[in-house]
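Engineer: sequence and predicted structure are below.
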Amino acid sequence: MPEVDTHPLDTARRLAESGDLDGAATIFTALAADPAEPDRAQAAVGLAVVLQERGDVAGARAAARTALVTGHPEFAAQAACLLARSFEREDLPDQARAAWQAALGVGNPAYLPLAHMALARLAEGRQEAEEALRAALATAHPEIASHAAQGLAELLMEEGEAGEAAEVLLEALSVAEVADVSRLRVLLGIAHLELACAEFAGAVEEGGEAETGALAIELLARTLPLRGRDEDAEQVWRYGLDSPDERLAEDVRLRLNRGA
């Protein structure tokens, strides 16, 4: 039985899979060079991959750009990602950022989470990183939203924005089938500890009756070590013990000795 004719694109793919990169490149090149070829974008991506495997970085980038300018929702996005990764491998962050932005510009939802996370990784400043992480979280991709929330929450807590960090983590935990739930919950607990420390410290600063003040001092002093702030905890105890309010100082002394 005679063999059924196959599309050159399929032939090129089979050649590439069998290791005949030169043969595949020849076919992909011809298809990618024809503006009227309906599979031009796909062929250009195939050519970019083959040339990359052959070590022809410049040729691979040229082929990827050919696919990118077609605006094809799938293969233009793939081409932008290929370009971006190629630039990242050579430590060319400006070009990589531009390529990831191009991936966003194609508008294919499947590539948005990856592009936003890459832009967060390549961000030139904290604000730019936060914006990219928020955009990645907003995609609600189970894995990428989790990573974005973790990175964003850590940045926010470094800035003293524990409440906002908690909101970010809760948003991530609401994503269907979100990855790394245990890590998200640990970070949420840490954010709550930071909030608790701020509230306890506020209570100490406001003063008030001795029993409440001593309780706030104890809670703050016992919570701070959970955040690795042992020296701060010692200062809080000392603040209470040295208080001119004798009732407060005695209550703090009792609380300190009770936990010894």
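Structural biologist: Received it, and whenever you're ready, just let me know what you need.

Engineer: rest of the way, CA atoms for contacts and neighbours
Structural biologist: Noted.

Engineer: end to end, how far does stretch 28-47 reach?
Structural biologist: Stretch 28-47 has an end-to-end distance of 5 Å (criterion: Cα to Cα, to the nearest Å).

Engineer: what does it contact?
Structural biologist: Under the criterion Cα atoms under 8 Å, 6 or more residues apart in numbering, residues 9, 12-13, 24-25, 60, 63-64, 66-68, 70, 72, 75-76, 78-79 lie in contact with stretch 28-47.

Engineer: buried sites along it?
Structural biologist: Residues of stretch 28-47 classed as buried: 28-29, 31-32, 39-47 (neighbour count, 16 or more other Cα atoms under 10 Å).

Engineer: same check, this time on stretch 190-198
Structural biologist: By 16+ other Cα under 10 Å, the buried positions in stretch 190-198 come out as Ile190, Ala191, His192, Leu193, Glu194, Leu195, Ala196, Cys197.

Engineer: and of these, the nearest to Gly160?
Structural biologist: Glu194 (8.3 Å; Cα to Cα).

Engineer: check contacts around the closest one.
Structural biologist: The contact partners of Glu194, taken as Cα under 8 Å, 6+ apart, are Ala162.

Engineer: can you check Pro225 too?
Structural biologist: Pro225 touches Ala233, counting by Cα under 8 Å, 6+ apart.

Engineer: returning to what we had before: how about the buried residues of stretch 28-47 in a markdown table, adding secondary structure and distance to Ile144?
Structural biologist: Formatted as a markdown table, those follow (DSSP: H, G, I helix; E, B strand; the rest coil; distance: Cα to Cα, whole Å):
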| residue | secondary structure | distance to Ile144 |
| --- | --- | --- |
| Phe28 | helix | 33 |
| Thr29 | helix | 35 |
| Leu31 | helix | 35 |
| Ala32 | helix | 33 |
| Asp39 | coil | 31 |
| Arg40 | helix | 31 |
| Ala41 | helix | 27 |
| Gln42 | helix | 27 |
| Ala43 | helix | 29 |
| Ala44 | helix | 28 |
| Val45 | helix | 25 |
| Gly46 | helix | 27 |
| Leu47 | helix | 29 |
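
Engineer: also this one, for the comparison:
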Amino acid sequence: MTSSELETPPLDTARRLAEQGDLDGAAAILSELAADPDEPHRAQAAVGLAVVLEERGDAEGARAAARAALATGHPEFAAQAACHLAQGFEREGRAEQARGAWQAVLGVGTPAYLPLAHLALARLAVQAGDDGEAEQALRQALAAGETAGDAESAAHAAQQLAGLLLERGEAGEAADLLLDALAVAPAASVPRLRVQLGIAHLELACAEFAAAVEDGADAGTGALAIELLARTLPLRGRDEDAGQVWAYGLDHEDETLAAEVRLRLGRDT
């Protein structure tokens, strides 16, 4: 062994061995470092060991190493270890264990990892059919992303939260949320947020068209509102509702309004 190799930090040597495909050699070095309570890089070594063991196919050994790293409470590497555990459990479909590991990420409290954990908890809540928990987690992810300066995660949380609000019929709140998100979103997230904002505006437009009819607009305005509502609803996949709106207009007791609606529908033929 050359003098330069002797001077190379063990973590760097382990990393080089892993990159070269010598997982056994890397694991041997990392195991020794992770087992030494006086080793200043113990937490980092344990995380590295978890990664190497997982690549080697030793899932249980990888989890044991990750738990050892988590137990150190290191703000960076304990958080990484909890993320490693959580992602592994999710891949295996073990939702409850994954939820516990993501909660452990929150327990470590490192700001950079909080948005990821909240987004993951929201994902698990959606899979479990708990929209209330998902909404809470997404609001926390949005706040955590903004606090950590993680614009990408904040935009992702805003996008998902807006989707939940739209499904619940709260288009106004969704639009406000999306406008705020667009002001700080990274360029890659802007197109999707704009599309969602457009959807929110379509929903708001439908509500206004329906309200105009319900408020007893004059025949011309009422017929226009009915046409606009009937032509907008299919854009939201609501063809059956659109048909009912046309029927409402055609059968309206105000014969002048019904005639106006008939003319407007006739423009399709």
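Structural biologist: Received it, and whenever you're ready, just let me know what you need. Predicted model only: the values in this text are computed from it and were never measured.

Engineer: residue ranges of the helices in the first structure, please?
Structural biologist: Here the first structure has its helices, by DSSP state H, at 8-18, 21-32, 40-53, 57-70, 75-89, 93-106, 112-121, 126-138, 142-158, 162-173, 181-206, 210-223, 230-241, 246-258.

Engineer: for the longest one, the distance to its chain's centre please.
Structural biologist: Between the mean C-alpha point of helix 181-206 of the first structure and the mean C-alpha point of its chain there is a distance of 23 Å (Cα atoms, centre = their mean, to the nearest Å).

Engineer: just want the angle from that helix to helix 230-241.
Structural biologist: 30 degrees (axes from the mean of the first three to the mean of the last three Cα atoms, to 10 degrees).

Engineer: what does helix 181-206 of the first structure correspond to over in the second structure?
Structural biologist: On the second structure, the counterpart of helix 181-206 of the first structure by TM-score structural alignment is residues 190-215.

Engineer: now swap in the third one and tell me
Structural biologist: Residues 42-55 of the second structure are the counterpart of helix 40-53 of the first structure, counting by TM-score structural alignment.

Engineer: average offset between that stretch and the first structure?
Structural biologist: Stretch 42-55 of the second structure, aligned to the first structure and superposed, deviates on average by 1.0 Å (mean Cα distance after the TM-score superposition for the first structure).

Engineer: of the contacts of stretch 28-47 of the first structure, grab the buried ones for ChimeraX.
Structural biologist: Under the burial definition 16+ other Cα under 10 Å, those of those that qualify are selected in ChimeraX by:
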select :9,12,13,24,25,60,63,64,66,67,68,72,75,76,78,79
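
Engineer: now, which of the buried residues of stretch 28-47 of the first structure sits nearest Ala179 of the first structure?
Structural biologist: Proximity of these to Ala179 of the first structure was ranked by Cα to Cα; the top entry is Val45 with 30.8 Å.

Engineer: over in the second structure, tell me which residue corresponds to Ala25 of the first structure.
Structural biologist: Checking with TM-score structural alignment, Ala25 of the first structure has Ala27 as its match.

Engineer: could you find the closest non-adjacent residue to its match?
Structural biologist: Ranked by Cα to Cα, 6 or more residues apart in numbering and with sequence neighbours excluded, the top spatial neighbour of Ala27 of the second structure is Leu49, at 5.9 Å.

Engineer: could you check how far the one you found is from Arg56 of the second structure?
Structural biologist: Leu49 of the second structure is 10 Å from Arg56 of the second structure, by Cα to Cα.

Engineer: same thing with Tyr248 of the second structure?
Structural biologist: Remark: distance between Tyr248 of the second structure and Arg56 of the second structure (Cα to Cα) = 67 Å.

Engineer: same check, this time on Ala187 of the second structure
Structural biologist: Going from Ala187 of the second structure to Arg56 of the second structure by Cα to Cα gives 38 Å.

Engineer: neighbour count for those two, which is higher?
Structural biologist: With neighbours defined as other Cα atoms under 10 Å, Ala187 of the second structure and Arg56 compare such that Arg56 has more, 15 against 9.

Engineer: OK, contacts around that one?
Structural biologist: Leu23.

Engineer: counterpart of Leu121 of the second structure in the first structure?
Structural biologist: Alignment note: Leu121 of the second structure maps to Leu119 in the first structure; criterion TM-score structural alignment.

Engineer: pretty sure its match contacts Ala98?
Structural biologist: No. Counting by Cα atoms under 8 Å, Leu119 of the first structure stays clear of Ala98, with 9.3 Å between them.

Engineer: these two: who's more crowded?
Structural biologist: Leu119 (23 against 16).
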